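Novice: prediction below, plus the sequence it came from.
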Amino acid sequence: MNIKNKFSGLRDFFILWSSQTVSELGTAMTNFALIIWVYSQEGTASSITFLTLCSFLPTILFRFIAGAIADRWNKKRIMLLADLMAACGTATVFILYSLSALQVWHLYIINFLLSFMNAFQSPASYVATSLLVPKEHYLKVSGLQSFSGSIITILAPALGSSLLAFGGMPMVFAVDLASFAAAFVTLLIFIKIPDVMHSTEKVPDSFLKSCMAGINYLREHPVLLRIILFFSVVNFLAKAGNDGMMSVFILAKAGGSQKALGMAEAAVSLGILAGSILVTFMKPPKNKTRVIFISCILTFLLGDVMLSLTPSLPYWVVSAFVSYVPVAVLGANLNTVMRTHVPIAMQGRVFSARDTLQNITIPLGLFLGGVLADHVFEPFMCGPSSLRQALALFFGTGKGSGIAVMFFTVGILGFLVSIAALRNPLYQSLNDSE
């Protein structure tokens, strides 16, 4: 089968995907530049953390409402409005910066508002993709979206740094607004998103009932709910371990070397890129849940466990790369399972419920990871106990050795949880009904 036939029926998706990728790259470059600006103003890690928190919490808190609206309203209009609001946010920051009036607290408020709009844009975009893509291409499309995400992660810091060096912050803002304009016009003029065919109802659901429809659907389909709750545990462990604490671990072990951290983060992006390419061109597996759980096992073993036991930068880079290849495979297959088993008319609400349930444990994982590293594992590995001396043979000594012990613990827990899920025959029904 040639490439043309392999991707037949995806013309509108390719146009939308490519234009949105350009816009997302522009936004990522702006975010990179603003992080540098905020750190130059405040000089604290907490200022960056709070900026991230403002970009994260509204999306979770308002996702239920957003999912109901995404299923009821026109998907294209929601996406256009969300994109327009994002551009207004960038323009506002641009104006404040040009007037030398920009303050850090301005960015907190703007990021909060933009995250609120993203809560609506994300489910609308998800459903729009399902409407534009034939069912047999779901896995390929998930791979392509993961591919573009990894490309953006790789290019944004490099391009952002180049633009900052060439024209400063105004140049970054200008490129971001130009990329938005291209994506907005493309969506407005060249993309027609089909309408969702709703079943005829005598009495429309109330808005509150519609908001809860996603949760109710998952309760009526317990296997889907179980796999979502499984990933809420996985996300908690991941953020308490390698996925949330890798930068702290490498900076501690490498004496604060930004070069070492940059190499490891680049390896993460390249791993996701490699996994995305693999998923895009591989034959879809018949047993997708098995692939999902095996990918989880590999991620915990090659990420948390391997990283904790390796002594230097070359090993950390290899660990970062090989542990994130299965992450891309996992995500693409999970999205395909969800798209296949949820009616398009319900996808906005169900996917919003899924994202809320899966991601609500992330802040707790990040918080506990930091607390345990600073107040439990790191102090313990600096103590005089005989157990510490034994652990030092495997995890080293000095700064970062306690985090290494924590990574190993998280990796083993994640491995055991994933093995239990892999051995559970309940999930087989998600493959049998496809």
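Specialist: Ah, there it is. All values derive from a computational prediction rather than experimental measurement.
Novice: every contact and neighbour count from this point should use C-alpha atoms.
Specialist: Fine.
Novice: can you give the contact residues for stretch 231-238?
Specialist: Outside stretch 231-238, the residues that touch it by CA atoms under 8 Å, 6 or more residues apart in numbering are 244, 357-362, 364-366, 410, 413-414.
Novice: kindly report the same for stretch 169-176.
Specialist: 23, 25-27, 29-30, 33, 90-91, 94, 98, 160, 163-164.
Novice: give me the three-state assignment for Val172.
Specialist: Judged by DSSP: H, G, I helix; E, B strand; the rest coil, the three-state class of Val172 is helix.
Novice: how about Lys286?
Specialist: Here Lys286 is coil, with the state taken from three-state DSSP.
Novice: what's the local residue count around it?
Specialist: Applying other CA atoms under 10 Å, we find 11 residues neighbouring Lys286.
Novice: helix or strand for the closest residue to it other than its chain neighbours, which one?
Specialist: Counting by CA to CA, 6 or more residues apart in numbering, Asn431 is the residue found nearest to Lys286 once chain neighbours are left out, at 6.9 Å. Assessed by DSSP states H and E, Asn431 sits inside helix 429-432.
Novice: which strands or helices does that helix pack on?
Specialist: Under the contact criterion of 3 or more CA pairs under 8 Å, 6 or more residues apart in numbering; DSSP states H and E, the helices and strands touching helix 429-432 comprise helix 222-240, helix 288-299.
Novice: turn these into a markdown table, including mean neighbour count.
Specialist: Formatted as a markdown table, the helices and strands packed on helix 429-432 follow (neighbours: other CA atoms under 10 Å):
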| stretch | mean neighbour count |
| --- | --- |
| helix 222-240 | 21 |
| helix 288-299 | 22 |
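Novice: ok, second structure coming up, stack it against the first:
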Amino acid sequence: MTVSARPDAPPGPLWRNRDFGLLWFGAAASILGVRVASIAWPLLVVFDGGSAEQAGLVGFAALLPQLVVQLPAGVLVDRWDRRRVMLCADLVGMLAIASVPAAMLLYRLTVPHLLAAAFLEGTAAICYQLAERAAVRSVVHPDHLPAALSQNEARSKGAGLVGQPLSTTLLSFASWMPFGVTVVGHAVSMVTLLAIRTPFQRPQRKPATLWKDLGEGLRWMREQKLLRSALAVISVTNLVSQVLSLSMILIVKESGGAVTTIGLIGLATGLGGLLGALCGSWFMKRLSLTTLFVGTLVLRVVLIPVIALTPEPWLLAGVFAAMSWAGGLMNVAGGVYQVRITPEEMQGRAASVGALVTSGANSLGPLTGGLLLGAVGTTSTVVVAAGAMTVLALLAFTAVRRYGGTSNEKVWARP
């Protein structure tokens, strides 16, 4: 396993790493802007007199790149200079978003225009985030990788928390304002990228064809039995989480709760994920991959039945916050493991395959939850979810014991 990032230099404090600070701050501005825009797309359509079908179509266009762009974007990140990929992604995203308020001023904003802008912004965001994740290993010392990825995960959780209320607040003042914030976020990111001195990757070999590079990435992932098993487990876990979220909404509604109650539970869930990400590096210094991977699943197995037993908002908030904390912690741990075992020239493709597998299940969650809730009700649906999570914990334990081995635990502990 090859690990870059200046292994010969003794690490100082991560906060003194100028280039990582610039990369983190620029990405925070860009990701927050993308989040603000993603919330604003359907709202803009609805409040501009459009139909629910049109709003759903625009929202779908914004999410479609997650299914169709991930794999080619991973190849792009490995073939091209990653700093240039991020700069181009910011530029494309900025122009796509800026066209929306420009069209508003000209009174020519149409649904096809919004569809194209949303799709381009979503595509640019995927390319940017894959390149940024791959670049982290080049700008930090190996000893700082867990802390760096922990801060990155916390940044993503924080953007999710701030993005929704910020987007709706700005939209209440003027329909162009959320998109203006997104344009500024892309601009800030471009400035910080130009100020970073460290190269984002080693000199690249002459690339093969797109399909050969993609096939090489898929073959490498197929050989990583532990990583492949973990991605499959996380994918189903995400699906179960979507089912539980929908169940929670119905439980609150059936018990006479208000919409604000659901919002408060959502806020607690976001805070839990943020805390899990922030403490990720602390736990990685003290616990093995086996303990973290299986332990976070077992924690969810213990917590899920509480959802079926009580409609109390504060208990539901605590349960969902704790499960989100476990998810944030596992995201950091899994990210560190994937980055450390992946060769430098394969970082983009490995991350894109992982993102496709784990995020693809999100679209199936609401559909599965709706069918289960309609067929058996909330209590039985939660029981089924608890059973599924128990099976996942057992499968995770089996996979780690079978494929983990001593060598992988060493890679996990320190490169």
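Specialist: Alright, I've got the coordinates. Just so you know, these numbers come straight off a predicted model, no measurement behind them.
Novice: residue in structure 2 matching the residue nearest to Lys286 of structure 1?
Specialist: When structure 2 is aligned by TM-score structural alignment, Asn431 of structure 1 is paired with Glu409.
Novice: pretty sure that match sits against Leu289.
Specialist: Yes - Glu409 of structure 2 lies in contact with Leu289 (CA atoms under 8 Å); the separation is 6.6 Å.
Novice: tell me, what residue is most central in structure 2?
Specialist: Ser156 (6.9 Å; CA atoms, centre = their mean).
Novice: okay, and it sits in which element?
Specialist: Assigned by DSSP H and E, Ser156 of structure 2 falls in helix 145-173.
Novice: can you list the buried residues in that helix?
Specialist: 145-161, 163-164, 166-168, 170-171 (16 or more other CA atoms under 10 Å).
Novice: what does stretch 46-61 of structure 1 give?
Specialist: For stretch 46-61 of structure 1, by 16+ other CA under 10 Å, it's 47-48, 51, 53-60.
Novice: adding distance to Met169 of structure 1 and secondary structure, write these out as a markdown table.
Specialist: Formatted as a markdown table, the buried residues of stretch 46-61 of structure 1 follow (distance: CA to CA, whole Å; DSSP: H, G, I helix; E, B strand; the rest coil):
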| residue | distance to Met169 of structure 1 | secondary structure |
| --- | --- | --- |
| Ser47 | 19 | helix |
| Ile48 | 18 | helix |
| Leu51 | 18 | helix |
| Leu53 | 23 | helix |
| Cys54 | 22 | helix |
| Ser55 | 20 | helix |
| Phe56 | 24 | helix |
| Leu57 | 27 | helix |
| Pro58 | 27 | helix |
| Thr59 | 27 | helix |
| Ile60 | 30 | helix |
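Novice: just give me the closest of the residues you listed to Pro134 of structure 1.
Specialist: Comparing those against Pro134 of structure 1 with CA to CA places Thr59 closest, at 28.2 Å.
Novice: for that closest one, which non-adjacent residue is spatially closest?
Specialist: Ala119 (4.5 Å).
Novice: what about the counterpart of the one you found in structure 2, how many neighbours?
Specialist: The alignment partner of Ala119 of structure 1 in structure 2, by TM-score structural alignment, is Ile126. Using other CA under 10 Å, Ile126 of structure 2 is surrounded by 21 other residues.
Novice: secondary structure element for Ile126 of structure 2?
Specialist: Counting by DSSP H and E, Ile126 of structure 2 is found in helix 111-139.
Novice: one step back: make a ChimeraX selection of whichever of the contacts of stretch 169-176 of structure 1 turn out to be buried.
Specialist: The buried residues among the contacts of stretch 169-176 of structure 1 can be selected in ChimeraX (16+ other CA under 10 Å) with this line:
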select :23,25,26,27,29,30,33,90,91,94,160,163,164
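Novice: and which of the contacts of stretch 169-176 of structure 1 is nearest Pro284 of structure 1?
Specialist: Using CA to CA, the shortest approach to Pro284 of structure 1 within the contacts of stretch 169-176 of structure 1 belongs to Leu25, at 28.7 Å.
Novice: what's the separation between the closest one and Leu270 of structure 1?
Specialist: 16 Å (CA to CA, to the nearest Å).
Novice: over to Val172 of structure 1?
Specialist: Where Leu270 of structure 1 is concerned, Val172 of structure 1 sits at a distance of 24 Å (CA to CA).
Novice: show me which of the two is the more surrounded one.
Specialist: Comparing Val172 of structure 1 with Leu270 by other CA under 10 Å, the one with more neighbours is Val172, at 26 against 22.
Novice: what lines up against the more buried one once you look at structure 2?
Specialist: So, by TM-score structural alignment, Val172 of structure 1 is matched to Pro178.
Novice: surely Ala322 of structure 2 meets Leu274?
Specialist: No - if you go by CA under 8 Å, Ala322 of structure 2 and Leu274 don't touch, sitting 10.9 Å apart.
Novice: and the two? which has more neighbours close in?
Specialist: Leu274 (29 against 23).
Novice: residues touching that one, list them.
Specialist: Leu274 of structure 2 touches 153-154, 157-158, 325, 328, counting by CA under 8 Å, 6+ apart.
Novice: rerun that using 7 Å as the cut-off
Specialist: Contact analysis of Leu274 of structure 2 by CA atoms under 7 Å, 6 or more residues apart in numbering lists 154, 157-158, 328.
Novice: check Val196 of structure 1 too.
Specialist: Contacts of Val196 of structure 1 by CA under 7 Å, 6+ apart are Ala345.
Novice: could you rerun that using 8 Å?
Specialist: Neighbours of Val196 of structure 1 in contact, by CA under 8 Å, 6+ apart: 131, 344-345.
Novice: which among those end up buried?
Specialist: Buried among the contacts of Val196 of structure 1 by 16+ other CA under 10 Å: 131, 344-345.
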